[in-house]
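Engineer: Build me a model:
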Amino acid sequence: MASHRRPARVTVLTAAAAATAAASLGAVPASADPGTGTETARTRVDRLFEEAERATESYNEADEKADALRRTVARARDGLARGQERVNRMRGVLGSVAGAQYRSGGIDPALALLLSSDPDSYLERASALDRLTARQSTALGELQREQRRLGQRRSEARTALAELERSRTEVARHKRTVEGKLAEARRVLASLTAEERADFEERASRTGGREDAGGAPGGPAGETAPAAADAGPVSSRVAAAVAAARGAVGRPYVWGATGPSAFDCSGLMVWSYRQAGISLPRTSAAQRHAGRRVPLSHARPGDLVTYRSDASHVAIYVGNGQVIHAPYPGARVRYDPVNMMSHVTVTRV
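Structural biologist: Next up is the predicted model:
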């Protein structure tokens, strides 16, 4: 979120949170089948994280809309203030002219001419007064048009403000959904033993690897990323985006965050490309359409890789069959194989 908002920082796998929840919920019942129960818990946590991520992207979309509406309302209010100021000035000018006419033209013009000791001078003044009256009529017409424009601006401002209030309600609803899914995931994780939680975290990393001085991590036994051509040079701006993503490795996932100290999945893409002077849409679904599609076999560093049928997760391809992404709450930005999830789509910005 922008500086006016402070996204909730949700950490899932901390030892303190797990210990507190475990104390309140108790251990897994002794009668439960450890293997089946643990696998069910893992599957449930995976599902909750996926649902929370979808809700996070919906939150991001609603929040982006609310930001745009806030700017619209601010512009409308500014326009209203300037329009009202113009109307007030025009009313002041017309009021001065009307007062002058009242003071000098209080008798019938024909009678004034008959009584005038200098008819020629009177006719000159009358001609000037006619011209002044014509200008006054023009100014009056402009005042009326400005008042109509001001009324239209007021109506537009009221509409935008009502839409902003609806959008704020939608943002709050998505926020509650995210927090509810994550709270439930914490409760399920707390039901696992420390060893099971560690095993879950290792399995959930999908690669089980860590970046080292020698380069990107490898996957677990039997899991290999599809060969990618990494063909063609990348521009200096795309290379800068990749470098920014590499520099973010190790920073925490925080839903709704766009850096620089924490990210959600689409927020990492926005921030990385922003460092290269390129603006991306805020949500992963919109990022899927931020460029042209290319086959996975032709992916090259800097391409955006979205996952799932609804594009609710996104990563940046960095070469050698690897991506960098912000996985889920409690995890940190890291490398993983490009084929870590289903429905892979590659977009070249």
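Engineer: CA atoms for contacts and neighbours, from now on please.
Structural biologist: Will do.
Engineer: what about the nearest residue to Ala216 once chain neighbours are set aside, distance to Ala52?
Structural biologist: The shortest distance from Ala216 to any non-neighbouring residue, by C-alpha to C-alpha, 6 or more residues apart in numbering, is to Tyr335 (6.8 Å). In this view, Tyr335 and Ala52 are 21 Å apart by C-alpha to C-alpha, to the nearest Å.
Engineer: I have a second one here; can you model it like the first so I can compare?
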Amino acid sequence: MNARVASHSRTTARTAGAIMLIGAATATALGGFAHADPPPTPAEVRARVDRLHHEAEQTVEEYNGVKEEADRTERALDDLRDEAARKTARLNDARNALGSFATAQYRNGTADPTVQLALSAEPEDYLRSAALLERVGNRQATALEGVGRQLREVEQVRAEARDRLAELKDARAELKRHKGAIEDKLTEARGLLDTLTAEQRDAVLGADGHGGAGGSAGDRAARGAARGPVQAPNARAARAVSYAQGAVGSPYVWGAVGPAAFDCSGLTQAAWGAAGVSLPRTTYTQAAAGSTVPRSALAPGDLVFYYSGLSHVGIYAGGGQIIHAPRPGATVRYAPVDSMPFVTAVRPA
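Structural biologist: The predicted model follows:
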């Protein structure tokens, strides 16, 4: 009887312990739910989305720079391949000519020159023939030297083409890395925006962190502020501003240079390209593509650069406004020139 009581007590104790463990785990879980971080507020989402878009834009400009270099390398590689083909064709012609001469010599083999002279009925004719053969031999030696030189040239061009191909492969791998980084940041930004209601999301996207509120109302107000003849320093600057004005409302697409979509440096490159001026592809190279202009002396057509890394650019439209391509999800729009951290301005040549 006492043994049964002792066994029952041990069983009861184990059961009570298990219940306590389950209760503790449940309390922990409930406590975890009770103390879970609250969802971010619209203001927090906006700040994080702005940061992600800004980081993505920096990577976009790096991508644009690598792509520009990759495109140049690819064009150089095509030129080298064409040059190698032309040189190879000339080499083959020289080889064929040399082969024909060698074949003719073999078929018309000659005896020892002393014997030929001794047996010749006309020694003078033989001597003239011998002199001619010597000149032909000299030409053959020159031809051989030329073939050797062409061989070296072809190999040099092919080696340069191999180097260029290796550079192109490296550039394409780097482009792939940049593209992945951009897409990761934009995906994270979209995920944050999906936590908001439609109204909150519209408010965040309207105030995009790259020039304040946008949309048709803001653009109409900005057009009003910049209305009137464009008082640009020259006709080319006026043409660049006109192009940018025509692009207002076009979507931002990273890596795009128009005419249907743009990123920030793609817009400025296309605008000045329409004016006959070739700008580099990236913000940080465009910043060196003209003369520096102080903030107080801005004129329509000037390029205005923002943020410490020169990661954003717009084109000054007059009236205290720029036209720029803000970020993914936005359209080309007007914005106050002081709506972002101003760094420098440049007047393209």
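Engineer: circling back: neighbour count: Tyr335 and Ala52 of structure 1, which is higher?
Structural biologist: Under the neighbour definition other C-alpha atoms under 10 Å, Tyr335 of structure 1 and Ala52 were set side by side, and Tyr335 has more, 30 against 25.
Engineer: what does the helix or strand hosting the more buried one contact?
Structural biologist: Counting by DSSP states H and E, the secondary-structure element that holds Tyr335 of structure 1 is strand 334-337. When contacts are defined by C-alpha atoms under 8 Å, 6 or more residues apart in numbering, strand 334-337 of structure 1 is touched by residues 205-207, 210-211, 216-219, 224-225, 249-250, 321-327.
Engineer: Equivalent analysis for stretch 212-227 of structure 2, please.
Structural biologist: Contacts to stretch 212-227 of structure 2, defined as C-alpha under 8 Å, 6+ apart, come from residues 206-208, 317-321, 333-336, 339.
Engineer: May I see the buried residues of it?
Structural biologist: 212-215, 218-219, 222-223, 226 (16 or more other C-alpha atoms under 10 Å).
Engineer: do stretch 122-139 of structure 1 as well
Structural biologist: Neighbour counts using 16+ other C-alpha under 10 Å place 136, 139 of stretch 122-139 of structure 1 among the buried residues.
Engineer: With stretch 341-349 of structure 2 instead?
Structural biologist: Residues of stretch 341-349 of structure 2 classed as buried under the neighbour-count rule (16+ other C-alpha under 10 Å) are 342, 344-348.
Engineer: Okay, and which of those map to helices?
Structural biologist: Secondary structure of the buried residues of stretch 341-349 of structure 2 is defined by DSSP state H; no position falls in helices.
Engineer: could I get those residues as CSV with distance to Ala118 of structure 2?
Structural biologist: What follows is the buried residues of stretch 341-349 of structure 2, written out as CSV (distance: C-alpha to C-alpha, whole Å):
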residue, distance to Ala118 of structure 2
Phe342, 98
Thr344, 93
Ala345, 92
Val346, 89
Arg347, 89
Pro348, 85
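Engineer: ok, of the residues you listed, which one's closest to Ala166 of structure 2?
Structural biologist: Ranked by distance to Ala166 of structure 2 (C-alpha to C-alpha), the buried residues of stretch 341-349 of structure 2 are led by Pro348 at 34.6 Å.
Engineer: Do a quick rundown of the helices in structure 1.
Structural biologist: With helices called from DSSP H, structure 1 shows them at 15-25, 34-104, 109-115, 119-190, 194-204, 236-248, 265-274, 284-287.
Engineer: Dump those helices to TSV, plus distance to Arg300 of structure 1.
Structural biologist: Formatted as TSV, the entries for those read as follows, by distance: least, C-alpha to C-alpha, whole Å:
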stretch	distance to Arg300 of structure 1
helix 15-25	38
helix 34-104	25
helix 109-115	87
helix 119-190	33
helix 194-204	26
helix 236-248	10
helix 265-274	15
helix 284-287	17
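Engineer: Looking at these, which is nearest to Tyr307 of structure 1?
Structural biologist: helix 284-287 (9.0 Å).
Engineer: Now the closest one on structure 2. Mean distance?
Structural biologist: With mean C-alpha distance after the TM-score superposition for structure 1, helix 284-287 of structure 1 departs from structure 2 by a mean of 0.7 Å once superposed.
Engineer: looking at structure 2, where would I find the counterpart of that helix?
Structural biologist: Aligning helix 284-287 of structure 1 against structure 2 (TM-score structural alignment) gives residues 283-286.
Engineer: how about that stretch: buried residues?
Structural biologist: Neighbour counts over stretch 283-286 of structure 2 (16+ other C-alpha under 10 Å) mark 283-284, 286 as buried.
Engineer: closest to Gln105 of structure 2 among the residues you listed?
Structural biologist: Distances from Gln105 of structure 2 to the buried residues of stretch 283-286 of structure 2, taken by C-alpha to C-alpha, are shortest for Gln286, at 65.4 Å.
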